[in-house]
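Enquirer: Only the shape, not the letters, is given here:
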């Protein structure tokens, strides 16, 4: 009725878990992970400044969803993404590291700022205003998210000042 284990035989469940982890690790190296079904709600709302920003939470979420960050640069961890927000292809997701004075979450969209602005208005109803008169103007929404030029692409992000650590009030 029950399989009999000897004191030296390993339990089966941990071995199956190890095999599954090894299989997933190999699969992750071979192909980029697709975005989870919660990506639009969790990352999309944070990037538009419609939700809380906690860089530790987002780092864990992105690591679980896409694997480890492929680089750490400019005060941020960079994750490759196979995702879509507001009908636009997302190539990268960034989250602030602890060296940054701000806590932020952002995405790199494979489209121009003009087109991502239109897509966000159509999908989320959030409007952006140009806040400077430069050749490459920064756009800002009333909740505080920004759209900026990033080479031939766009960055959409929400940045907040870090809260004081507990006990420093």
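Expert: Good, I have the coordinates. This is a predicted model, so every value here is computed, not measured.
Enquirer: C-alpha from now on. contacts and neighbour counts both.
Expert: Noted.
Enquirer: dump the residue contacts of the residue nearest the centre of the chain.
Expert: The residue lying closest to the centre of the chain (CA atoms, centre = their mean) is residue 93, at 4.0 Å. If a contact means CA atoms under 8 Å, 6 or more residues apart in numbering, then residue 93 has 78, 79, 80, 81, 105, 106, 107, 108 as its contacts.
Enquirer: cool, residue 28 as well?
Expert: So residue 28 contacts residue 67 (CA under 8 Å, 6+ apart).
Enquirer: Doesn't it lie inside a strand?
Expert: No - counting by DSSP: H, G, I helix; E, B strand; the rest coil, residue 28 is not found in a strand; it is helix.
Enquirer: if I look at it, how far off is residue 65?
Expert: 10 Å (CA to CA, to the nearest Å).
Enquirer: ok, and here's another one to check against it:
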């Protein structure tokens, strides 16, 4: 498949289950698996920035539009999977709770919301939010250690 510059591919039918569960920390975050999944379905990352591979996509999840997905690089201290979604944090929080029953609560940082399973929801630029699951990498493996966002 040849992808034109700026072209965004639609997500596969497995996307809501595979990506959705991982973003909410309901499933294992395996960066090797997710990099292959994203590359197979969305081509190569359009950028590598902030210790992450970034993929442009055009899909909906939890009632919000996802425009980008990011996964940690191999050299990152953390294992993470995240998405940039259109819509303010409060709106996405309500939609996720209605659709999944998972609630987000204010973390120590006033702008950061965290769910009991460990996912984060933060404001990102104007009218967008980031949702992500992050775990500290220990000896090449991930664990459920908490990471404070500052």
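Expert: Looks like it came in fine. Not measured: the values here are computed from a predicted model.
Enquirer: one step back: so which of the contacts of residue 93 of structure 1 is the most crowded?
Expert: For the contacts of residue 93 of structure 1, the largest neighbour count, defined by other CA atoms under 10 Å, is 28 neighbours, found at residue 105.
Enquirer: Identify the residue range in structure 2 corresponding to the helix or strand where it lies.
Expert: Assessed by DSSP states H and E, residue 105 of structure 1 sits inside strand 102-109. The counterpart of strand 102-109 of structure 1 in structure 2, using TM-score structural alignment, spans residues 78-85.
Enquirer: ok, residue 75 of structure 1 - contacts?
Expert: Counting by CA under 8 Å, 6+ apart, residue 75 of structure 1 touches 96, 97, 98, 99, 100.
Enquirer: Try it again at 7 Å.
Expert: Residues in contact with residue 75 of structure 1 (CA atoms under 7 Å, 6 or more residues apart in numbering) are 96, 97, 99, 100.
Enquirer: Tell me the counterpart of it in structure 2.
Expert: In structure 2, residue 75 of structure 1 lines up with residue 51, judged by TM-score structural alignment.
Enquirer: Residue 162 of structure 1 too?
Expert: Counting by TM-score structural alignment, residue 162 of structure 1 corresponds to residue 137 in structure 2.
Enquirer: Could you find the closest non-adjacent residue to its match?
Expert: Nearest residue to residue 137 of structure 2, sequence neighbours excluded (CA to CA, 6 or more residues apart in numbering): residue 78, at 4.9 Å.
Enquirer: what's the burial count for that neighbour?
Expert: For residue 78 of structure 2, the count of nearby residues is 22 (other CA under 10 Å).
Enquirer: now residue 5 of structure 2
Expert: Using other CA under 10 Å, residue 5 of structure 2 has 7 other residues around it.
Enquirer: What is the aligned counterpart of residue 32 of structure 2 in structure 1?
Expert: Matched to structure 1 by TM-score structural alignment, residue 32 of structure 2 sits across from residue 56.
Enquirer: can I assume that match sits in a strand?
Expert: No - assessed with three-state DSSP, residue 56 of structure 1 is helix; it does not lie in a strand.
Enquirer: Roughly how far does it sit from residue 95 of structure 1?
Expert: Residue 56 of structure 1 is 9 Å from residue 95 of structure 1, where distance means CA to CA.
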